[in-house]
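Engineer: coords please:
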Amino acid sequence: MARTPQSYSSSVWLQLAALLLGAVFINAVMLAVQPIVSAVLLYVSVNIVLLCTGAYTLWFSIRIQKIYMADADKLRSAVALLEDKLELKASRDDSPAAALAKVTSQVTHLLKRDQEVRHLVRVQGLIDHELAVGNRVFFESKLQHYLSDQSEVGYGAVYIVQLSHPEISRAGIKQVSRLKGCVDVLNGIAAGYADTVIARLSDTDLVMLIAGLSGKEMEKLGDRMAVLLSRASCFADCAGQDVLHIGYAGYQREQTSYQILSEADMALKTAQLHGPNAAFGFILQSDKPQAKGSVWWRSELNKALQEQRFALSFQPVFSWHDGEIIQHEVLVRLQSNDNGQIPAAIFLPMAHNCGLSSQIDQHVLIKTAKLCAADMGNYSRCSVNISIQALLEPQWWQWLDHMVISGQLEPDTLALEITEHHLLKHYKQLRKSLIKLHTLGFALIIDQVGLVIDNAVYLDELPLESVKLHPSVVRNIDQHLEQQLFVRGLIASYAGKSIRVLATGVELEAEWQVLQKLGIAGGQGFYFSQPMNQIITQSQL
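Structural biologist: Below is the predicted model of the structure:
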């Protein structure tokens, strides 16, 4: 081990002290025998000590100088090597400290740039950079998801907003400004609905999808959008009153995205014939299955809680590395009185409107915990989706604390999933609460990543274990380079943070092969297993 200057200093002074003590001891002995001889010896010994001290001091100074010179040379060599790798222009007059400060500044700059590049790669293929919303590829993938996925509400509306007089001068600066103003208005409207998607279809067209919107609501919203958009401040400098038109069409599951967009485009052309700032749409006659009023839903959901008619199913999530089961996601269905099953996509929005989401979350957590406790150790943990409404209620947190303290909930057997687009809307309110969940021992998972394109502000602040891709990002990913680029950038943004990226909705082998090449950590979907009535072990597959 190399000796430090401090160790050399201690050694020198210890030796001098020993020499001085030896001289004092000899002089004391001689003083008792011969006083004159003792005086001579004292004089000689003091001079010897002084000479030794001077010699040691000189030697110590030379030694320290050599050590520091060697360390400075090593530091200069290391800094020079870093400067070469970072392509910095070095100055001979720079001290090692100044050179090191330059290197530190450059490394900080490169780290920041690396984060920006990763975010750019993440969204490059799916975003319109002028408006900071999704592009046509992004929107069509989301629309296809809502038209085919059984877990989503099977109906809704698509609105196309088109500027009436595109700007052709000044490189379309005014046009982009007006489109940005329209996007701000649409974001305000979208805030009132659970599931929305906003994107840019073309140079002058915006599109918005709203899931779960019925015929009458669709028509009212179309007229409201026309009024709000035409009065937006971005059109204040327009010479005429005719600034935009809106066409909309209702959709149902199993239709094609081409059919829906074609109908919305036809409605847009009809709106143009109706006059300035008009809205027109094609509404499906039977677009709202299981249509019931809020009073019926409140009564039905309360009865279902009392009678425990919420059925749980479990879909395993498999690891890419070894094929083992990582966890089971808990899926919820409502058993109706006529022995039918209502999917969560139908009853959960109604539960939210009736203020019953947190009670349903409590019921599902308790039921899942009992199943886990019944056969502990034979299978992996379960993950449960938690509503934003529950996380925002103080009463729910009191209940959770009690359940954990009493041992009725074992955090290490449960992971809690939070939907990304809901998290982003309420992030400031939820950040501390989510950190508390982790402190209690629950693993945190962000679900439906990729449904919206936005900065993941939570990435560096939440102790996440995993994120799960939205099924629309996964579907047919082998055929779409844009989606592959998105997933690659997403995985890169989580690199080094020990956060797994999982895929949901995997249905085809070709999709799974591409996802593995992109670096995905695991996946779930019909390609692996359908949801089952019980939790299974690896050996039961």
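
Engineer: drop to CA atoms for contacts and neighbour counts, all remaining ones
Structural biologist: OK.

Engineer: what packs against the longest helix along the chain?
Structural biologist: Counting residues, the longest helix in the chain under DSSP state H turns out to be helix 35-86. Under the contact criterion of 3 or more CA pairs under 8 Å, 6 or more residues apart in numbering; DSSP states H and E, helix 35-86 touches helix 5-33, helix 96-123.

Engineer: one more to put side by side:
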Amino acid sequence: MKHTKILTKKMTSFWLLSLAAVAFVFLLCAVMGFTQLTYNFQQQKVAELETMLVEDYQQHGSNQFSSWLPPLLTAYKAVDFSLSHEHQVVYQFHRDQIDTTKSNLTVYQTQLNPGQLSMKLVMPPPFSLYDLGWHELIILLIGFISIGIFVRFGYGWYSRELDGVEQLALRSKLILDGKLKQAAEVPTNGKPRMINRALSKLLADLDDAHKERGRLDQFIRKDTFLDKQTQIGNPIFFQNRLDALSHDQKMMAHGVLMFIEFDDVDLVENEFGEGGMKAMLSLTTEAITAALTQYEDSIFARRSYSQLAIVVPQLSLIEADQLAQRILKTCLALPFYGIGDPDNFFHLGCAFFKTGDLQIQLVEEAEMALRAAQLQRVNNWFMYDKGALDEEIAKGSVRWRSFLENTLVSKRFFTLQQAIVDSDDQVLHYEIFSRARDIRGNDIRATLFIPMANKCGLMPQIERQILEQVLFRLMNDNTLTYSINLSLDSLISRAFVRWIQSTLLEHRPLASRLIFEVSEDIIVKNQKNTLLLKTLDMLRKMGAKLAVDNVGQYVVGSHYIQEYHFDLVKLHRSIVRRVHQRPENQLFIRSLIGGLYRAEVKVIAEGVECFEEWQTLKILGVSAAQGDFLGQRSEV
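Structural biologist: Below you'll find the predicted structure:
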């Protein structure tokens, strides 16, 4: 914010106005005094002339006037003079060089000796007879320069004296604008110092309160969804995430479900105590977490006392086999000190699933695979494979890249929209979802082509094509508002950022009707990515709104929501699913809304599928929602 020094300008303006008023009064008095003085002086000269005329007339009559009176009248600058005796003109004088038609001439008409002499004297105004000389002009110039220097010195003195107050005003304005971080960075030497110290202390306490609120929110998440021993997801977290991957108990994508079980866990605890048991679990979970790093959407949780669960969506059967082998090899390399039977201690059961598979059946198949691995009585893994794979899943990376590039060239990406409805059942805006269409006219779901597009680095081109369709629709309808999800690749792509910046500059009114959604996982993992943060800041300054998506999918704090000025928060469907039956999910939502109480942030739920969920969300304070219960996705 530009430092305008409002108080200094106001004080200086008042001071200058007061000084000008005083100077005007003094100047007016001086002019009036000068005018009055010149009139008195002129009247005094006229009175002297009258006395001289009476004395001369009494001594010599009218014969001597022509000898001494003309030079005297000329010295008086008289314009016209006449002396009469009993209404007969005795002497008359007139100057031809003076314009006698001027109305501002001064006329003196006096009866010198009643019944005998009368005088009429016409003279110019007395103050017009005086001109300023060069020395007077120099004095005036010196006076004006002195006044200027004095005013400039006074302005500087006011600026220095009020500089501290200006800092307080600046900090106050930043606080009122909600820019608390900038207010805390303003120099703290403002005056009065006690007020400045109080502001600094309140800002520090407020910042600490925000952090404490974030820590409390994260603690609630951890206490609700994390296992205390391993610090990975607990059974509630696992079930929530598994429900989020299904719709009507049917899986919405393909992938693999793995159950890992340790035999003779009781022997470990008896021999090494609870600390040894915890150390073993920690080593195992750290090793498995490292193996799952490259799978961003993977789910890792503790399902029971001796059993871990892994879900990796969007994974082919070959990749699932490779992952199971890598996990088994990694875990067997850990030092378990020959506890129980070291050759029959670790077992892994896998069940590959595809779109449409029942969730209950999937869990049963994974448990059957685990039992099959345990029956072999060696450290091993077993994959339960029905052998029925989608044709789309069988495509290799090369075929996927060729398909996506051809779809981009022929512009076969199209959009679906779903309404976001507020608590009064009014449509706030629409969210855009993408689809691809192959050469045979079949629709390819985004859950299939997006992971492959990310691997091939084509997401910026795809999202640009989708965004162009949305912008065209906005230009044709002034009432619509759309939200669009952007990937990390697009947000850090310089070409994509330049394009969207130039497009929004060209169509500035459309920016306010756009909402850009970013996944919570992207924000949390890339908080030090300056290019990402600059892109989000640029979109916000252009007038677009920002939304953070998939909130609650991971156990992280929520302080980033206000730090990066998000306008909307969208709850992950795993938090929304059956929320009316899950007090722990309700606790999380209450905590999140409570932390955003004074922020102008709306909380939106996605994946609402029944009346009970929507009613519970409204009671908890959720502003709006989307889902099949509130409206199906439709092609636009």
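
Engineer: tm score of chain vs chain?
Structural biologist: With the length set by TM-score structural alignment, normalised by the length of structure 1, the two chains reach a TM-score of 0.73; 432 aligned residues with a CA RMSD of 2.9 Å.

Engineer: picking that back up, need the winner for burial among the helices and strands packed on helix 35-86 of structure 1.
Structural biologist: For those, the largest average neighbour count (mean count of other CA atoms under 10 Å) is found in helix 96-123, namely a mean of 16.

Engineer: list the buried ones in stretch 10-23 of structure 2?
Structural biologist: Neighbour-count burial for stretch 10-23 of structure 2, counted by 16 or more other CA atoms under 10 Å, picks out 12, 15.

Engineer: scratch that, stretch 479-488 of structure 1 is what I was asking about
Structural biologist: Using 16+ other CA under 10 Å as the test for burial, stretch 479-488 of structure 1 gives 482, 483, 484, 485, 486, 487, 488.

Engineer: Need those in a markdown table (columns: secondary structure and distance to residue 213 of structure 1).
Structural biologist: Output for these, formatted as a markdown table (DSSP: H, G, I helix; E, B strand; the rest coil; distance: CA to CA, whole Å):
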| residue | secondary structure | distance to residue 213 of structure 1 |
| --- | --- | --- |
| 482 | helix | 29 |
| 483 | helix | 28 |
| 484 | helix | 31 |
| 485 | helix | 32 |
| 486 | helix | 29 |
| 487 | helix | 30 |
| 488 | helix | 34 |
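
Engineer: Closest one of these to residue 74 of structure 1?
Structural biologist: residue 488 (39.9 Å; CA to CA).

Engineer: ok, residue 342 of structure 1 touching residue 336?
Structural biologist: Yes. Checked against CA atoms under 8 Å, the pair residue 342 of structure 1 and residue 336 is within contact range at 7.0 Å.

Engineer: hmm, back to that, now do the longest helix of structure 1 and helix 96-123, the angle between them.
Structural biologist: Angle, helix 35-86 of structure 1 to helix 96-123, by axes from the mean of the first three to the mean of the last three CA atoms, to 10 degrees: 30 degrees.

Engineer: Kindly name the residues of structure 2 that line up with helix 35-86 of structure 1.
Structural biologist: Using TM-score structural alignment, helix 35-86 of structure 1 lines up with nothing in structure 2.

Engineer: in the stretch 401-550 of structure 2, which spans are strands?
Structural biologist: For the stretch 401-550 of structure 2, strands defined by DSSP state E, counting those that start in this stretch occupy the ranges 413-422, 427-437, 443-444, 482-485, 514-519, 545-551.

Engineer: of all those, which lies closest to residue 340 of structure 2?
Structural biologist: strand 545-551 (42.4 Å).

Engineer: Mean distance of the next helix or strand after that closest one to its aligned residues in structure 1, please.
Structural biologist: As assigned by DSSP states H and E, the chain's next helix or strand after strand 545-551 of structure 2 is helix 560-563. After superposition onto structure 1, helix 560-563 of structure 2 sits on average 2.9 Å from its aligned residues (mean CA distance after the TM-score superposition for structure 1).

Engineer: how about the strands of the stretch 401-550 of structure 2, which one is nearest residue 220 of structure 2?
Structural biologist: strand 545-551 (14.1 Å).

Engineer: helices or strands next to the closest one in the packing?
Structural biologist: Using 3+ CA pairs under 8 Å, 6+ apart, strand 545-551 of structure 2 sits against strand 514-519, helix 520-525, helix 530-541, strand 568-571.

Engineer: And the helix or strand where residue 181 of structure 2 lies, how far out from the chain middle?
Structural biologist: Using DSSP H and E, residue 181 of structure 2 maps to helix 180-185. Put simply, helix 180-185 of structure 2 sits 14 Å off its chain's centre (CA atoms, centre = their mean, to the nearest Å).
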